[in-house]
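Trainee: pasting the sequence and the predicted model now:
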Amino acid sequence: MEVAGGRVAPGQVGYSDALVPLVPRDVTATSEAARRGLRVEFTDGTIVLSPDADDLVGLEIALLSGFEHLT
């Protein structure tokens, strides 16, 4: 995960503290590419999901939701 102070990875001190504030934020951009993963950008941080093959349990690496008001 990329934040203003640098990068933080799962298991590192500060990872949860960096991730939780992004939950209510608006997404400003997304991109995806083979071998680079899924990139979700916020105004004050970026999450990059790029799991190794051993990390994959199913077909999805992310679930996009929050569009109930459009149905």
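Mentor: Cool, got the structure. Note that this is a predicted model, so its numbers are computed, not measured.
Trainee: please make it C-alpha for all contacts and neighbour counts, starting now.
Mentor: Will do.
Trainee: neighbours around Ile47, how many?
Mentor: For Ile47, the neighbour count with other Cα atoms under 10 Å is 19.
Trainee: repeat for Gly45
Mentor: When neighbours are defined as other Cα under 10 Å, Gly45 has 20 of them.
Trainee: now swap in the one 3 residues further on and tell me
Mentor: The local packing of Val48 (other Cα under 10 Å) involves 17 other residues.
Trainee: another structure for you, compare them:
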Amino acid sequence: MRSNAARNALSGCLGFALIVLAGFNAAPARAQDQLKVAIGQINNWENQAPTLGQDAGIFKRHNLVLENV
């Protein structure tokens, strides 16, 4: 039967190994997707969603960059 010190050392080593393996499994950073949006008559409220969403940072939170053309 193992002593408590040996059991604690073994569980500490296993915990460290799990942390190291989790670090290798981390996902790389993704680039933002860029979309071109054609907006007709910019002064109409029904066409303001892309402009207002970009100003509010909504698209940036979802990794999108809009280019208004």
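Mentor: It's in. None of the values given here were measured: they were computed from a predicted structure.
Trainee: drop the TM-score for these two in here.
Mentor: Aligned and superposed, the two chains score 0.26 in TM-score terms (TM-score structural alignment, normalised by the length of the second structure); 31 aligned residues with a Cα RMSD of 3.8 Å.
Trainee: what about the closest residue in space to Glu67 of the second structure that isn't next to it in sequence, which SS state?
Mentor: Among residues not flanking Glu67 of the second structure along the chain, Lys36 sits closest, at 4.7 Å (Cα to Cα, 6 or more residues apart in numbering). Assigned by DSSP: H, G, I helix; E, B strand; the rest coil, the conformation of Lys36 of the second structure is strand.
Trainee: just Asp17 of the first structure next, same as before
Mentor: helix.
Trainee: run a quick neighbour tally on it.
Mentor: Neighbours around Asp17 of the first structure, by other Cα under 10 Å: 9.
Trainee: over to Leu14 of the second structure?
Mentor: For Leu14 of the second structure, the neighbour count with other Cα under 10 Å is 12.
Trainee: can you mark which positions in stretch 54-69 of the second structure are buried?
Mentor: For stretch 54-69 of the second structure, the neighbour count (16 or more other Cα atoms under 10 Å) marks Gln54, Phe59, Leu64, Val65, Leu66 as buried.
Trainee: I'd assumed Gln34 was in contact with the third one.
Mentor: Yes: the criterion here is Cα atoms under 8 Å, and Leu64 of the second structure meets it with Gln34 at 5.8 Å.
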